[in-house]
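Undergrad: return a 3D structure for these sequence lines:
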Amino acid sequence: MITERVSEHKAILVTGKARSERNREERAFWLFLSPWVIGFIFFVGGPMVASLFISFTSYNVIESAQWIGLENYTNLFKDNLFFQSLKVTAYYVLLAVPFTIVVSLLLAVLLNFKVKGQSLFRTIFYAPTIVSGVSIAFLWSWLLNPDFGVVNSIIFQLFGVKGPGWFTSTDWVVPSFVLMRFTALGSTVVIFLASLQTLPEELYEAASIDGAGRLTRFFKITVPLISPVILFNSIVTLIHSFQVFTEAYVITKGGPEWGSFFYILYLFDTAFAQFRMGYASAQAWILFIIIFFFTMLSLWISRKVVHYENDNKH
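TA: You can find the predicted model right below:
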């Protein structure tokens, strides 16, 4: 009996110590997480709730907000500039997302080859990512200048024809902004490169023995194995593409003839040029709904095409 009681007492002590240790770890967890939680509440969550309220009001910063219900939202769907900005942004997204994913993946494959100066090449391709967006915009406005730009000069030297108007042409202005993505691929390339370096060499060796060429190995092994990473980069690129602003604001201001009047540019103009904060907040929430919808759609579609390592269906 005494031995049993001693054992029970020891078990209680051990349980108490384990519970105390868990409580201490839990307190440490919330302590280290608290800066992010506080920052999210005050700088993200709080402003989101405030903007939702403001979207139902008429508010110009100077005067008090006046409740007008759904008027801002109904007015949006009567606004020609709203639909123009959506059309321009949708066109950009349709071009920018495939361009970013395909080019980033190809660059990552090339940078994964073990060649002399590999680290230097990786640094060169990533470096523009850390440069200010305004600086990159000025650089591209010079490169794609239709009169003395480097790109048109090269086109004339090689083919003997005059290059397109780029930022001054309604047909070429959006593709010009897509082309600018080439200097913003660094982060996407790094993520692809990291995923490529985790792939097992045994699969490639076995495929080579079976006679599979490089293209076959790429599409049958590489692409399926990194499909979750492709999905992640696609969603991130999709979200960023809907929010293009800096380049258009610096180079074209929405021109020519509203050809680069992106959604965020219109939202910015509404909020900080016209001071129609209620209307701008409604625009912001419409954009949130659009991005959320396409993100969920991408996740739903991905269930049939994305390969996961522990997925028993594959």
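Undergrad: drop to CA atoms for contacts and neighbour counts, all remaining ones
TA: Will do.
Undergrad: where do the strands sit along this structure?
TA: For the chain, applying DSSP state E gives strands covering 57-58, 66-67.
Undergrad: now those strands in a markdown table, please, with extra columns for distance to residue 181 and mean neighbour count.
TA: As requested, these are arranged in a markdown table below (distance: least, CA to CA, whole Å; neighbours: other CA atoms under 10 Å):
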| stretch | distance to residue 181 | mean neighbour count |
| --- | --- | --- |
| strand 57-58 | 37 | 22 |
| strand 66-67 | 41 | 14 |
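Undergrad: turn those strands into a markdown table, including distance to residue 182.
TA: Shown next, in a markdown table, are the strands of the chain (distance: least, CA to CA, whole Å):
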| stretch | distance to residue 182 |
| --- | --- |
| strand 57-58 | 41 |
| strand 66-67 | 45 |
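Undergrad: closest one to residue 191 among those strands?
TA: strand 57-58 (42.3 Å; CA to CA).
Undergrad: how far away from the center of its chain is the closest one?
TA: Distance of strand 57-58 from its chain centroid, counting by CA atoms, centre = their mean, to the nearest Å, is 31 Å.
Undergrad: which residues are contacting it?
TA: Residues from elsewhere that reach strand 57-58 (CA atoms under 8 Å, 6 or more residues apart in numbering): 65, 66, 67, 68, 69, 72, 276, 277, 278, 279.
Undergrad: show me the contacts for the second one.
TA: Listed by CA under 8 Å, 6+ apart, the contact set of residue 66 reads 57, 58, 59.
Undergrad: if we use 6 Å, what do you get?
TA: 57, 58 (CA atoms under 6 Å, 6 or more residues apart in numbering).
Undergrad: what's the answer for the last one, then?
TA: The neighbours of residue 279, taking CA under 6 Å, 6+ apart as the test, are residue 72.
Undergrad: and this one, please, so the two structures can be compared:
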Amino acid sequence: MTTTTQRTSSPAARPRGTVGPRSRRRRENLAGYAFMAPWFLGFLGIVGGPVVVSLYLSFTDYSVLGSPEWVGTANYERMLTDDPRFLSALRVTLVYLVVSVPLVQVFALFLASVLNRGIRGLPVYRALFYVPSLIGGSVAIAILWRFVFQGDGLFNGLLGIVGIDTGYSWIGEPATALDTLIVLNVWQFGAAMIIYLAGLKNIPAELYEAATVDGAGTWRKFVSITLPMLSPVILFNVLMNMVAAFQAFNTAYIVSNGTGGPADSTLFYTLYLYQRGFVDFQMGYASALGWVLLIVSAAITALLFALSRRLVHYGDER
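TA: Purely as a prediction, here's the structure:
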């Protein structure tokens, strides 16, 4: 009986046209690799390759028009010791991030809480609040923003209606130019609001009912139930908005006509990187700027994840 079984399972006894388990598994793996090949090629050609090249260029003096010349860490030393505009750009970007990202969370969570009460026409309000997130980063909105906050713009016109006459150019003065861009970023709270709204709907109603029975008020429910249950969503929105703040470019470029003015008050880091790489043709130095941006953003992300171990609570935790 054993001999018959071994003969039947041997390659010689297998019927013609059938494939063994190993050959079938090999074909399935090859098919999987074939389907994944376009993604791998795209990643290597569009992301992986340029990343490696930029790391090499960050240690060179490269003007795009000539060949790269190896200079070691000279670009990084120049950045940290002999480039005040680098520090200015980093400061402007960090101020923009520290102010605008929390404000986006506050506005988004507040409106999500209001919409979560089950008001009529919820889909309409949800769509209206989401629209700024779709168009807020466009060139057209940046141009409109410049006309709104210039000396004879719409904002001063509205102030004139209530008796406040001023010709102050909100985007033309260093003290307020960055504030107008922060307001524009906060105006784009729709995407975060939709995510918060989805998170609020996943909080069990029984928790609020039990808190009501215990005599908890609205604020206590918000602090003890809503925030802990939403903490993973808050972490996600903060990370996404932080990355977007580091990458902000269009609004500063359009509003300042590509200069980062007035007095470098809107000189975002990405705008300064653009100026060095594509205006001054210092591509080696621009590559070094890019890697510093990567390191700074990675460090802040790692810090957020470290803090999340204590501040973020998941539903399956005991």
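Undergrad: next, the TM-score between them, please.
TA: After superposition, the two chains reach a TM-score (TM-score structural alignment, normalised by the length of structure 1) of 0.87; 305 aligned residues with a CA RMSD of 2.7 Å.
Undergrad: mind picking the two most distant members of the contacts of strand 57-58 of structure 1?
TA: 69 and 276 (15.0 Å).
Undergrad: more neighbours: which of those two?
TA: More crowded of residue 69 of structure 1 and residue 276, by other CA atoms under 10 Å: residue 276, with 19 against 14.
Undergrad: show me what the more buried one lines up with in structure 2.
TA: In structure 2, the residue paired with residue 276 of structure 1 according to TM-score structural alignment is residue 282.
Undergrad: repeat that for residue 297 of structure 1.
TA: By TM-score structural alignment, residue 297 of structure 1 lines up with residue 303 in structure 2.
Undergrad: same check, this time on residue 129 of structure 1
TA: In structure 2, residue 129 of structure 1 lands on residue 133 (TM-score structural alignment).
Undergrad: so that match makes contact with residue 190?
TA: Yes - Residue 133 of structure 2 lies in contact with residue 190 (CA atoms under 6 Å); the separation is 5.4 Å.
Undergrad: ok, those two, which is more surrounded?
TA: Between residue 133 of structure 2 and residue 190, counting by other CA under 10 Å, residue 190 is the more crowded of the two (24 against 19).
Undergrad: what residue of structure 1 takes the place of that one?
TA: For residue 190 of structure 2, the aligned residue in structure 1 is residue 186 (criterion: TM-score structural alignment).
Undergrad: not counting sequence-adjacent ones, nearest residue to its match?
TA: Counting by CA to CA, 6 or more residues apart in numbering, residue 126 is the residue found nearest to residue 186 of structure 1 once chain neighbours are left out, at 4.2 Å.
Undergrad: tally of neighbours for that neighbour?
TA: 19.
Undergrad: that one and residue 187 touch, don't they?
TA: No - look at residue 126 of structure 1 against residue 187 with CA under 6 Å: they stay out of range, at 7.1 Å.
Undergrad: residues in structure 1 aligned with the top helix by length along structure 2?
TA: When structure 2 is parsed with DSSP state H, its longest helix is helix 84-115. Helix 84-115 of structure 2 corresponds to residues 80-111 of structure 1 when matched by TM-score structural alignment.
Undergrad: identify each buried residue in the matching stretch, please.
TA: For stretch 80-111 of structure 1, the neighbour count (16 or more other CA atoms under 10 Å) marks 81-82, 84-90, 92-93, 95-97, 99-101, 103-105, 107-109, 111 as buried.
Undergrad: check the mean deviation of that stretch from structure 2.
TA: Taking mean CA distance after the TM-score superposition for structure 1, the mean distance separating stretch 80-111 of structure 1 from the aligned residues in structure 2 is 1.3 Å.
Undergrad: list the buried residues of stretch 292-309 of structure 2.
TA: By neighbour count on 16+ other CA under 10 Å, the buried set for stretch 292-309 of structure 2 is 293, 301.
Undergrad: how far apart are that stretch and its match in structure 1?
TA: With mean CA distance after the TM-score superposition for structure 1, stretch 292-309 of structure 2 departs from structure 1 by a mean of 0.6 Å once superposed.
Undergrad: distance-wise, check residue 91 of structure 2 relative to residue 101 of structure 2.
TA: Noted for residue 91 of structure 2: a distance of 15 Å to residue 101 of structure 2, by CA to CA, to the nearest Å.
Undergrad: also residue 199 of structure 2?
TA: As judged by CA to CA, residue 199 of structure 2 and residue 101 of structure 2 stand 19 Å apart.
Undergrad: residue 173 of structure 2 too?
TA: Residue 173 of structure 2 sits at a distance of 23 Å from residue 101 of structure 2 (criterion: CA to CA).
Undergrad: for residue 282 of structure 2, same thing?
TA: Distance of residue 282 of structure 2 to residue 101 of structure 2, computed by CA to CA: 31 Å.
Undergrad: what of residue 248 of structure 2?
TA: Distance from residue 248 of structure 2 to residue 101 of structure 2, by CA to CA: 12 Å.
Undergrad: same check on residue 178 of structure 2?
TA: For residue 178 of structure 2, the distance to residue 101 of structure 2 equals 14 Å [CA to CA].
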